[in-house]
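Participant: What follows is a protein structure lacking sequence information:
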């Protein structure tokens, strides 16, 4: 990717995070970069193309974090590290989650990809759950579809914690990030074995 595209994406990310995608026009992006609108459209014909490029950046970075965690023996410490890494990236690209509904309704390419991506993420979640179960850290299901619902909670909390923080505190900060990381991680605590709970508490201290 050439440097002009890199600069466009970096400045667009900052503008989208600050003002929201609805309030940022191609003209505003061009003015911020001190380039002509024609130069901008040469690299990205529509604002939606910038949105797609930033979305793809996030997906690629999150995939690296997840695959790195799953490529080795998966312990609760792996889940802590992975969750912190993912939520930090979500914070970096927070406009996607603050404008989630608008983005999905207005950008069909992102919506289609996101739908397929969630199927992959669900498979990765259950791979991690089975690893924890095999390692004696998480108990077997006691209710029908118990871990299906746990996945749903993880997904909802992960995708919408930023919107919750924005509307409850008026601003999304690193302090919010730390709090909601714990909100999400502690969702798994009731499902842990005695050994798993001990390891979980040790992870909290580290």
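Facilitator: Received it, and whenever you're ready, just let me know what you need. In this text, all values refer to a predicted model and were calculated from it rather than measured experimentally.
Participant: Every contact and neighbour count from this point should use C-alpha atoms.
Facilitator: OK.
Participant: Helices of this protein, residue ranges please.
Facilitator: 3-19, 26-33, 37-43, 47-70, 76-92, 95-98, 100-106, 108-134, 146-169, 174-185, 194-205 (DSSP state H).
Participant: from these, which stretch is densest packed?
Facilitator: Burial of these is given as mean neighbour count (mean count of other CA atoms under 10 Å); helix 95-98 ranks first at a mean of 23.
Participant: Show me what that helix is packed against.
Facilitator: Where contact means 3 or more CA pairs under 8 Å, 6 or more residues apart in numbering; DSSP states H and E, helix 95-98 is packed against helix 3-19, helix 146-169.
Participant: Nearest to residue 206 among the ones you listed would be which one?
Facilitator: Shortest separation from residue 206 across the helices and strands packed on helix 95-98 is recorded for helix 146-169, at 22.4 Å, computed as CA to CA.
Participant: List the neighbours of the closest one that are in contact with it.
Facilitator: Defining contact as CA atoms under 8 Å, 6 or more residues apart in numbering, one finds that helix 146-169 is touched by 87, 91, 94, 97-98, 122, 125, 141, 171-172, 176, 180, 184, 187-188.
Participant: Out of those, which two sit at the greatest distance?
Facilitator: Farthest pair in the contacts of helix 146-169, by CA to CA: 141 and 171, 38.0 Å.
Participant: Quick check: residue 83 touching residue 183?
Facilitator: No: Residue 83 lies out of contact with residue 183 (CA atoms under 8 Å); the separation is 11.0 Å.
Participant: burial count for residue 171?
Facilitator: Counted with other CA atoms under 10 Å, the burial measure for residue 171 works out to 12 neighbours.
Participant: which one is it nearest to, not counting chain neighbours?
Facilitator: Using CA to CA, 6 or more residues apart in numbering and skipping residues adjacent in sequence, the residue nearest residue 171 is residue 165, 6.8 Å away.
Participant: can you tell me how far that neighbour sits from residue 157?
Facilitator: Between residue 165 and residue 157 the distance, using CA to CA, to the nearest Å, works out to 11 Å.
Participant: okay, now the one to match up with it:
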């Protein structure tokens, strides 16, 4: 029974990614699996329940996007956080493509994701404060607001795929095709101290060596 339930989740996610959450019916999922709709609704009575379960998978996959405790955290952790989140977005494309509509149509389900996002932004602030205390980021002052920076970094990473879909990437070099990482670094660089910028260059140089090998 557990395997059937997981198969339903996997099939539904694939169809949602392909056609969009609102364009796929319970019957289509059942037909794709070659089971009866009744068999499917035994496990998930409504699509909303499927959405809630898939959201749980997304939140579970995001759990390891944390700040390590008790050890020195390099600026590379900044990149790893966003790369991990970007891979989750790719795996559950429908969720992030439709997230604004899902929030309107299924507010009770999406409340948990909103709460988790708030906690994630709080953790981002802790990471920024750590980088300030270790002289990698400039101290906050009247001209520097990390509250705004964190929010803007989140927006870029959260809606990168959506914004990319509105640009003909074959005819422009305006955006990096693989991920938002370069754009995110460009947003962060003006806030780096001399020590932070040196560390940044070392990290990027190491990445280039890995790509060539």
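Facilitator: It's in. All values reported here derive from a predicted model rather than from experimental measurement.
Participant: end-to-end on stretch 27-43 of the second structure?
Facilitator: Stretch 27-43 of the second structure has its terminal residues 14 Å apart, counting by CA to CA.
Participant: nope, stretch 86-98 of the second structure is what I meant
Facilitator: The stretch stretch 86-98 of the second structure measures 16 Å between its terminal residues, going by CA to CA.
Participant: For that stretch, give me every contacting residue.
Facilitator: For stretch 86-98 of the second structure, using CA under 8 Å, 6+ apart, the contacting residues are 13, 16-18, 20-21, 58, 61-62, 102, 157-159, 161-162, 179.
Participant: ok, back up a step: out of the helices and strands packed on helix 95-98 of the first structure, nearest to residue 39 of the first structure?
Facilitator: helix 3-19 (9.2 Å).
Participant: what's the mean gap between the closest one and the aligned bit of the second structure?
Facilitator: Overlaying the second structure shows helix 3-19 of the first structure at a mean distance of 0.8 Å from the equivalent residues (mean CA distance after the TM-score superposition for the first structure).
Participant: Contacts for that helix, please.
Facilitator: Residues from elsewhere that reach helix 3-19 of the first structure (CA under 8 Å, 6+ apart): 24, 29, 32-33, 40, 43, 50, 53-54, 93-95.
Participant: Likewise for stretch 192-203 of the second structure?
Facilitator: Among residues not part of stretch 192-203 of the second structure, those counted as contacts by CA under 8 Å, 6+ apart are 74-76, 135-138, 189.
Participant: Mind checking which of the residues you listed are buried?
Facilitator: Of the members of the contacts of stretch 192-203 of the second structure, the ones counted as buried by neighbours, 16 or more other CA atoms under 10 Å, are 75, 136-138.
Participant: Closest one of the contacts of helix 146-169 of the first structure to residue 113 of the first structure?
Facilitator: Proximity to residue 113 of the first structure was ranked across those by CA to CA; first place goes to residue 122, at 14.3 Å.
Participant: Against residue 163 of the first structure, how distant is the closest one?
Facilitator: If you go by CA to CA, the gap between residue 122 of the first structure and residue 163 of the first structure works out to 22 Å.
Participant: same deal with residue 190 of the first structure?
Facilitator: Relative to residue 163 of the first structure, residue 190 of the first structure is positioned 26 Å away (criterion: CA to CA).
Participant: ditto for residue 132 of the first structure
Facilitator: Relative to residue 163 of the first structure, residue 132 of the first structure is positioned 30 Å away (CA to CA).
Participant: do the same with residue 8 of the first structure
Facilitator: Residue 8 of the first structure sits 25 Å away from residue 163 of the first structure when distances are taken as CA to CA.
Participant: Residue 53 of the first structure now?
Facilitator: When distance is defined by CA to CA, residue 53 of the first structure is 22 Å away from residue 163 of the first structure.
Participant: before we move on, what about residue 136 of the first structure?
Facilitator: With CA to CA as the criterion, residue 136 of the first structure and residue 163 of the first structure are 35 Å apart.
Participant: same thing with residue 182 of the first structure?
Facilitator: As judged by CA to CA, residue 182 of the first structure and residue 163 of the first structure stand 16 Å apart.
Participant: Same check on residue 121 of the first structure?
Facilitator: The gap separating residue 121 of the first structure from residue 163 of the first structure is 21 Å, by CA to CA.
Participant: returning to what we had before: nearest to residue 65 of the first structure, of the helices and strands packed on helix 95-98 of the first structure?
Facilitator: helix 146-169 (14.7 Å).
Participant: what about that closest one, how far off from the second structure?
Facilitator: Looks like 1.2 Å for helix 146-169 of the first structure (mean CA distance after the TM-score superposition for the first structure).
Participant: returning to that earlier point: how about CSV for the contacts of helix 3-19 of the first structure, with distance to residue 67 of the first structure added?
Facilitator: What follows is these, written out as CSV (distance: CA to CA, whole Å):
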residue, distance to residue 67 of the first structure
24, 34
29, 34
32, 36
33, 35
40, 34
43, 31
50, 26
53, 21
54, 20
93, 20
94, 22
95, 24
